[in-house]
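[1] Generate a structure from the sequence data that follows.
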Amino acid sequence: MNTNPLVSVVIPTFRRKEGVKRAIESALNQSYPSIEVVVVDDNEDDDYSLFIKQICASCASHRLRLYKRRQNGGGARARNSGILRARGEFVAFLDDDDVMLPDKIEKQINLLQQQGADVCSCDMLERFVTDGVLSPVKREKLIKGTIGQDEYFIAKNAAYTSMFLIRRTALIAVHGFSNTRKYQDKILMLKLYIKGFSIVAVDETLVVMTSHMGERITSKRTDLQSELAKCRYYDLAARRVSADAVYNIGILTASIRSRVLSQQGKYLASLALNMKTLFRVRSSCHWRIVAKAFKRNLLLYHSAI
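    Coordinates of the predicted model:
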């Protein structure tokens, strides 16, 4: 067994200038010796792409590779691009304004090798920033990555991409991140759990996440497709656990479904309004596109509910 298997750290970046270099350097400066860093440029704006190229050049490391996507695809597609280009046996993820503590990879690799596991999480410190400085109202919060019992992991465990270190073959087996607007990281962990991959966690804070108050990329509003996808994977995960766990998870999924139901009326009303508008457009092409989308979303809704 290779005692120092190569670890690929995938850093997707989109419209970020502040903190990108700090994130890259925190990955390059790990105490673990066998590291490569794959920066995935998901920008369409040439100015941002040029900035990222200059940042990578300034790091002057043969262990750093930059991959430029042809078009913006969002977080899931950017991370999946990184997985496909990773050369490591294990893959870690780091958001472009987060920071790994120097011994993160070393401690996670050690635990993975000791336990013979496939996935390792850790605790994370979330810092809240307003206009580049710590928020005076809400400064920081500790997020636990503890695994615990099956039902606890499924229902309660926090899942943020910067916490993870995952065997690359496991990521390939579950087809990487699902392309939903929300819950990409949570759904990934559920997919790994459903497939039977073993998951462990280092009970220490090994990464710092920056949350920008008032500038969140992902909307807090309920997204129907994301909620339904998460609900479906909760149901699949429940098949792996005990009757008590199924009951606990059932309460959780019932809560999710109630949110979905409350959104369904608004969502279908919005679709209907769009379709009514397109009645006035004498273009069969436009009509077919909308009809197909309407049918797909109805099927998605009924399959999950």
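[2] C-alpha from now on. contacts and neighbour counts both.
    Noted.
[3] What helix or strand is residue 293 located in?
    helix 284-304 (DSSP states H and E).
[4] Quick one: distance of that helix to the chain centre.
    Taking C-alpha atoms, centre = their mean, to the nearest Å, one finds the center of helix 284-304 at 26 Å from the center of the full chain.
[5] and for it, what are the contacting residues?
    For helix 284-304, contacts defined as C-alpha atoms under 8 Å, 6 or more residues apart in numbering pick out 225, 228-229, 231-232, 271, 275, 278-279.
[6] try stretch 158-172
    Contacts with stretch 158-172, where a contact means C-alpha under 8 Å, 6+ apart, come from 83, 88-95, 98, 105, 108, 118-124, 143-145, 185-186, 189, 192, 197, 206-207, 209.
[7] where along the stretch 1-150 of the chain do the strands fall?
    Here the stretch 1-150 of the chain has its strands, by DSSP state E, counting those that start in this stretch, at 7-13, 35-41, 64-68, 90-93, 99-100, 119-130, 133-134, 140-143.
[8] by contact count, what packs against the longest one?
    Yep, that's strand 119-130 we're talking about. Secondary-structure packing of strand 119-130 (3 or more C-alpha pairs under 8 Å, 6 or more residues apart in numbering; DSSP states H and E): helix 104-115, strand 140-143, strand 165-167, strand 199-212.
[9] And this one, please, so the two structures can be compared:
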Amino acid sequence: MLTSMKPDKKLVTVIVPTYGRSNELSNAIQSVLKQTYRNIELIIVDDNSCIKNRNAVKSVVSSFANDRDIIYLGDGINRGGAGARNLGLDIAKGEYVTFLDDDDFFSENKIEKQVQHIEKNNLDVSVCDMNFSQNGKFLDVSNCYARVNSLKDFIINGNCYTPMILARKDVLKTVNGFTKTPRFQDHLLMLKILAKEYKVGHIKEKLFTHSNHNGMRITYSSGSAIGFKKKFDEESKYLKLLNSGELQQYQFSKNLVEMKILRSTRSFLDLAKLTSKSFCNIRSFNQFYAYVKCLIRNVFFPNRHF
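    Got it, this is the predicted structure:
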């Protein structure tokens, strides 16, 4: 636990899952230790099953032993991102909890600003914006900005990365933490939080840096397809909140994703049917542009990151 804190400061737990990137973990840890908010519990959840990788993580963690006490969890079981974060959440002692990926890093005042944001506005969850780094360059893209206005808006336009979130621990426990899925764990977590009508606030400041290694969009692997299905299944519970126009917008976006998945799985007959259906459902220039962009990439760049 970090020291030199005021006794009235509430404990914040930072959970950092790590898998296969021990060489970048040091920067993530340093960004937590340099926080202006001092009353912090830091938990490193080692999700590596390989002994060599676990030893590398232990070496990084032990290099900070003279500076701070860091809780290390590593039993050789690979649980995936959701399982690793939930494991950390199970032992977290903080009243508040936030998360950091092993290749990302916090701004020095990230935790202080979000705790103040919660307490001044009587919130359950604070969500910040982020810097977006790709191949060493900072990009100002839509992903940088959280969008957590309401459950209905989140289903259509939502954007929330895990490290954006600082929440009361009891909120995270009430929604049963992260859903086990290959992708969209952060999206599904926020979906559950908004569905429970917790008070979520957006602090419009970029308070951490996300390092993107896979291009601006994901490739549509089998894991991605599973993740999208889980996302759509969970969102379907709340589609009754949407009016006809919003439902059309949602369905159109869903169809574009399914087109990419069908292309990656080489389901060409189903792809042809859905491509035709999507074209007939275009209702705006923006949808037409998105459709053409998707079509071009499916035909000419099927293996490109999306």
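[10] Go through the helix holding residue 293 of structure 1 and flag the buried ones.
    Buried residues in helix 284-304 of structure 1, counting neighbours by 16 or more other C-alpha atoms under 10 Å, are found at 290, 294, 297, 300-301, 304.
[11] How about stretch 84-94 of structure 2?
    For stretch 84-94 of structure 2, the neighbour count (16+ other C-alpha under 10 Å) marks 84-89, 92, 94 as buried.
[12] want to try JSON lines for these, with distance to residue 172 of structure 2 as columns?
    Converted to JSON lines, these look like this (distance: C-alpha to C-alpha, whole Å):
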{"residue": "84", "distance to residue 172 of structure 2": "14"}
{"residue": "85", "distance to residue 172 of structure 2": "11"}
{"residue": "86", "distance to residue 172 of structure 2": "9"}
{"residue": "87", "distance to residue 172 of structure 2": "12"}
{"residue": "88", "distance to residue 172 of structure 2": "12"}
{"residue": "89", "distance to residue 172 of structure 2": "8"}
{"residue": "92", "distance to residue 172 of structure 2": "11"}
{"residue": "94", "distance to residue 172 of structure 2": "12"}
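[13] Now for those residues: which two are most distant?
    Distance extremes for those: the farthest pair is 84 and 94 at 17.2 Å, using C-alpha to C-alpha.
[14] counterpart of stretch 110-118 of structure 2 in structure 1, which residues?
    Alignment of stretch 110-118 of structure 2 against structure 1: residues 104-112, by TM-score structural alignment.
[15] contacts for the matching stretch?
    Contacts with stretch 104-112 of structure 1, where a contact means C-alpha under 8 Å, 6+ apart, come from 30-32, 118-122, 165, 200-202, 206-207.
[16] circling back to that earlier point, take the contacts of helix 284-304 of structure 1 and keep only those in helices.
    Of the contacts of helix 284-304 of structure 1, the ones assigned to helices by DSSP state H are 225, 228-229, 231-232, 271, 275, 278-279.
[17] Would you mind listing which of those residues are buried?
    Using 16+ other C-alpha under 10 Å, the buried members of those are 225, 228-229, 231-232, 271, 275.
[18] could the strands of the stretch 1-150 of structure 1 go into JSON lines alongside distance to residue 249 of structure 1 and mean neighbour count?
    As requested, the strands of the stretch 1-150 of structure 1 are arranged in JSON lines below (distance: least, C-alpha to C-alpha, whole Å; neighbours: other C-alpha atoms under 10 Å):
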{"stretch": "strand 7-13", "distance to residue 249 of structure 1": "32", "mean neighbour count": "27"}
{"stretch": "strand 35-41", "distance to residue 249 of structure 1": "36", "mean neighbour count": "25"}
{"stretch": "strand 64-68", "distance to residue 249 of structure 1": "40", "mean neighbour count": "17"}
{"stretch": "strand 90-93", "distance to residue 249 of structure 1": "28", "mean neighbour count": "26"}
{"stretch": "strand 99-100", "distance to residue 249 of structure 1": "32", "mean neighbour count": "25"}
{"stretch": "strand 119-130", "distance to residue 249 of structure 1": "21", "mean neighbour count": "22"}
{"stretch": "strand 133-134", "distance to residue 249 of structure 1": "36", "mean neighbour count": "14"}
{"stretch": "strand 140-143", "distance to residue 249 of structure 1": "21", "mean neighbour count": "15"}
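[19] Out of those, the one nearest residue 26 of structure 1 is which?
    Among these, strand 99-100 comes nearest to residue 26 of structure 1, with 5.5 Å by C-alpha to C-alpha.
[20] Show me what that closest one is packed against.
    Strand 99-100 of structure 1 sits against helix 20-28, strand 199-212, with contacts defined as 3+ C-alpha pairs under 8 Å, 6+ apart.
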